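Novice: I would like to see how this sequence folds:
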Amino acid sequence: MSRPFERGTWAEVRRIADVLRTETIGGLLLLVAAAAALGWANSPWAGAYHALSEVRLGPSALHLDLTLSEWAADGLLAVFFFVAGLELKREFVAGDLRDPRRALLPVAAAVGGMVVPALVYTAINVTVPDGAPAGWAVPIATDIAFALAVLGVINTHLPASLRTFLLTLAVVDDLLAIVVIAVVFSASLAWLPLVLALLPLAGFAWLAQRGRTSPWLLVPLAVATWALVHASGIHATVAGVLLAFTVPTATSGRFEHRLRPLSAGVAVPVFAFFAAGVTVTGSSLGLAGPITVGVAAGLVLGKTVGVAGTTWLVVRLTRARLAEGLAWLDVIGLALLGGVGFTVSLLVSELAFGAGSPGDSAAKVGILGGSLVAALLAAVVLRARNRHYRRLTEEEETDADGDGVPDAYQ
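Specialist: Presented below is the predicted three-dimensional model:
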């Protein structure tokens, strides 16, 4: 009988711990960047912030005459999705989730954690005259860096199994979100650039499969693939996932080691700086309309019901049991934490409503507010379990025979 949230292998736990440390630091940088953007955008110098966001760079002949805000969303986030793609492939090919019994729960929870928030948002926005159902995808994703930063701030001792589940859940719904972006929010398709993108993509794959990881060889091919995908009308971040899937699992760790700090420490915070600068003074205080409420409710209520409810259904239908020492309150706390949406939600908001539009501003207020409420509620629940988590952590780290491997993993 399978046990959801059961302890993984020691090698997998160590790898996940390394990932979480990097993402937690990145999440703290993300919080600082978002706070700086909000402060600047609501200061007497807000005009300078918006002017900086609109500075244009790049060759117009190649369809790359983009603003700094667009470079952050289309360019830097491609690095973020490249790392997410590597992580997802590694989990399902070489990680603990290659076992379908382990993969079922986080994948199902990720799907439920996307469908229910979309339904909550849609239900709110189709019942009022001034609703905007087009924003249904805004609350579907979980921001792993932001969520882990919350964990770091509240200083809980979340069990390794739950942390692994949270990471996998976030990676899976990031991938599903990029599928939504590619299918729903891409512009009219230009086939020639898309076909041409296969050439540098194939070259990148050929070199990666042969273990040739020199950036002098791979970066130009990756940039060419990204630029051609961008020119095709498909959102350029899709190129990051496509490139990641060509990397063999045996060498993906090397790519992750190089690029995860760049993704968590530079790409995501810079994007957040340009995306989170919403002016919420004056007339914008009236933004608590259906878009804002729909996004916030989707993140707080939809994510909690979607993740926890789907987990309950899987346990119920498969007769699985929670791992020993864990309770449903742990699952609820984790589901609440899944409502901390940020990076992908901000991106989808710009795609759904248009960057800087009233709808985009309203959605971003909902993203920031909903994420804050979800984080606070998660903190209350997880702090209530703090003593229990600390005891579990101490048991997992006990190494009585001194062989370097905790006794719980032997």
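
Novice: okay, CA-based contacts and neighbour counts for the rest of this
Specialist: Noted.

Novice: quick one: the residue nearest to residue 59 when sequence neighbours are not counted from residue 33, how far?
Specialist: The shortest distance from residue 59 to any residue that is not its chain neighbour, by Cα to Cα, 6 or more residues apart in numbering, is 5.2 Å, and that residue is residue 65. Note on residue 65: its distance to residue 33, by Cα to Cα, to the nearest Å, is 25 Å.

Novice: Kindly report the same for residue 358.
Specialist: When Cα to Cα is the yardstick, residue 358 and residue 33 sit 22 Å from each other.

Novice: Could you check which of these two has the larger neighbour count?
Specialist: residue 33 (22 against 13; other Cα atoms under 10 Å).

Novice: ok, now which ones touch the more buried one?
Specialist: The neighbours of residue 33, taking Cα atoms under 8 Å, 6 or more residues apart in numbering as the test, are 269-270, 272-273.

Novice: let's go with 7 Å and repeat that
Specialist: For residue 33, the contacting residues are 269, 272-273, taking Cα atoms under 7 Å, 6 or more residues apart in numbering as the criterion.

Novice: By neighbours, which of those wins?
Specialist: With neighbours taken as other Cα under 10 Å, the top of these is residue 272, carrying 28 neighbours.

Novice: Could you measure from that one over to residue 189?
Specialist: Applying Cα to Cα, the value for residue 272 to residue 189 is 28 Å.

Novice: which residue sits closest to the residue positioned nearest the centre of the chain, ignoring its sequence neighbours?
Specialist: Averaging the C-alpha coordinates of the chain gives a centre point, and the residue nearest to it by Cα atoms, centre = their mean is residue 143 (3.8 Å). Nearest non-adjacent residue to residue 143, counting by Cα to Cα, 6+ apart: residue 341, 4.9 Å away.

Novice: Please generate a structure for the following sequence too, so the two can be compared:
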Amino acid sequence: MAPRRLDLARFAGPTAEFARYLRTETVGGFVLLAATAAALLWANSPWHGAYEAVRDLRVGPHALHLDLTLAQWATDGLLAVFFFVVGLELKRELVIGELSRPRQALLPVAAALGGMIVPAGVALLVGRGAPGMEQAWAIPVATDIAFALGVLALAGTALPTTARVFLLGLAVVDDLGAILLIAVVFSTGIALLALGAVVVLAGLYWMLQRRRVTSPWLYVPIALATWVAMHEAGVHATIAGVLLGLLTRVRADPGESEAPAVRLEHRLQPWSAGLCVPLFALFAAGVPVNGEALRAVVTEPLGQAVAAGLILGKVVGIFGAVLLVVWLTPASRPRGLSWPDVLAVAMLGGVGFTVSLLMAELSLDGADVLTAKAAVLLASAVAALLAAALLVLRSRSHRRAGSRHTDG
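Specialist: As a prediction, this is how the structure comes out:
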């Protein structure tokens, strides 16, 4: 969702080089795209029965209520690592990054809020009365930053670097909003004893951070126990990752080469981008793509609501919020970006994918899940193509302007 380019020159060897390669936005987007394509091909091939059998295979201890399907392990387990990296990113941005100063944070925060509220409103309006819409309105709220940054890196090569900074700031707040929705809307039957265990374990993690303890032999068991307790508490287990990420120290001590949050992000982001999120996509994106499925996206209110929220609601919400903030407050557009540039970046917000697929699984069941997922995939593809076209046009405009400036 919001990875950073980090200097790994001091690390040697092919493993470190491969990790550095996985950290680039373009590569992360391609890996995710490859996993999605594999899921779609497998689920729509003559071997679709094998895909469903693998996806629905149950593993894990029944006594701990952890006999989950492989798809559930990918959703609840692997995405917890992804959300831990998101939590690290959130903590760093809030403490020392783009969101640490209110004036600087105003524009991306407003853009993210507009990009969440308007899509939800559009979805509720288009899908009013449709079964499941009481929770499905949350599906188009999220933006997949890995895909969005990948498209920006490929198609917006000549745009100012402030475009990427603005998109990253927007994505951090968008991630926070999605996390809160998952915790509040999709948590049921809260078990107070297990929730108390989460609080105790999180407090222990925080205390170890304060005391500058670095041993993974302590942190890994605490993280696993926190995940299990969160799962037992009835709160979506991925929230455990966010919670621990937010409790991780982000300021380096004197004489310390890097803070724990930076060190953990170095180590875990390649696993998140190269394994955890693609495996989730492999199990989540395998939906039937046939005339009936595509017809449901176009004709069913649920499919229309999700698609309209992502394609229309996102760009209107993000661009409209930026327009209002610049008009009503002293805030200014990101340096070097024209209004058409902001529109192109706002279009990238419609690439929902990872968290939107998760929201679909949490909010719906039966045939409605397949319709919503097909709508997410189709709408994300349309938004990515439209954004890429706009970014290419804007890049050409910036190159022409640069050439005229050089000639002058």
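
Novice: Any idea what the TM-score comes out to?
Specialist: Structural agreement between the overlaid chains, expressed as a TM-score with TM-score structural alignment, normalised by the length of the second structure, amounts to 0.88; 380 aligned residues with a Cα RMSD of 2.4 Å.

Novice: where exactly do the strands run in the stretch 101-250 of the first structure?
Specialist: Under the criterion DSSP state E, counting those that start in this stretch, the stretch 101-250 of the first structure contains no strands.

Novice: where exactly do the helices run in it?
Specialist: With helices called from DSSP state H, counting those that start in this stretch, the stretch 101-250 of the first structure shows them at 144-154, 160-184, 191-209, 215-232, 237-245, 249-262.

Novice: export those helices to TSV and tack on mean neighbour count and distance to residue 277 of the first structure?
Specialist: Rendered in TSV, the data for those read as follows (neighbours: other Cα atoms under 10 Å; distance: least, Cα to Cα, whole Å):
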stretch	mean neighbour count	distance to residue 277 of the first structure
helix 144-154	23	17
helix 160-184	21	22
helix 191-209	17	33
helix 215-232	19	25
helix 237-245	23	21
helix 249-262	16	22
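
Novice: nearest to residue 389 of the first structure, of these?
Specialist: If you check each of the helices of the stretch 101-250 of the first structure against residue 389 of the first structure by Cα to Cα, helix 160-184 wins as the nearest, at 9.7 Å.

Novice: By how much does the closest one deviate from the second structure on average?
Specialist: Average distance, helix 160-184 of the first structure versus aligned residues of the second structure after superposition (mean Cα distance after the TM-score superposition for the first structure): 1.1 Å.

Novice: chain center to that helix, what's the gap?
Specialist: Taking Cα atoms, centre = their mean, to the nearest Å, one finds the center of helix 160-184 of the first structure at 6 Å from the center of the full chain.

Novice: name the helices or strands packed onto that helix?
Specialist: Helices and strands in packing contact with helix 160-184 of the first structure are listed as helix 77-93, helix 100-125; criterion 3 or more Cα pairs under 7 Å, 6 or more residues apart in numbering; DSSP states H and E.

Novice: Let's see that with 8 Å instead.
Specialist: In terms of contacts (3 or more Cα pairs under 8 Å, 6 or more residues apart in numbering; DSSP states H and E), helix 160-184 of the first structure is packed against helix 10-41, helix 77-93, helix 100-125, helix 144-154, helix 237-245, helix 328-338, helix 343-353.

Novice: So for residue 251 of the first structure, which of those helices sits nearest?
Specialist: helix 77-93 (9.9 Å).

Novice: what span of the second structure lines up against the closest one?
Specialist: Applying TM-score structural alignment, one finds that helix 77-93 of the first structure aligns to the residue range 79-95 of the second structure.

Novice: after superposition, how close is that stretch to the first structure?
Specialist: Mean for stretch 79-95 of the second structure is 0.9 Å (mean Cα distance after the TM-score superposition for the first structure).

Novice: List the contacts of that stretch.
Specialist: By Cα under 8 Å, 6+ apart, the residues outside stretch 79-95 of the second structure that reach it are 1-3, 99-100, 172-173, 175-176, 237-248, 250, 261-262, 265, 268-269, 272-273, 276-277, 280.

Novice: buried sites along it?
Specialist: Judged by neighbour count (16 or more other Cα atoms under 10 Å), stretch 79-95 of the second structure contains these buried residues: 79-94.

Novice: Which strands or helices does the longest helix anywhere in the second structure pack on?
Specialist: With DSSP state H applied, the helix covering the greatest number of residues in the second structure is identified as helix 367-407. Helix 367-407 of the second structure makes packing contacts with helix 145-155, helix 291-299, helix 301-308, helix 339-348, helix 354-363 when contacts are defined by 3+ Cα pairs under 8 Å, 6+ apart.

Novice: Pull up the gap between residue 113 of the second structure and residue 242 of the second structure, please.
Specialist: Using Cα to Cα, which is the criterion applied here, residue 113 of the second structure is 20 Å from residue 242 of the second structure.

Novice: Oh, that last question was meant for residue 260 of the second structure, not what I typed.
Specialist: Distance check for residue 260 of the second structure against residue 242 of the second structure: by Cα to Cα, it reads 15 Å.
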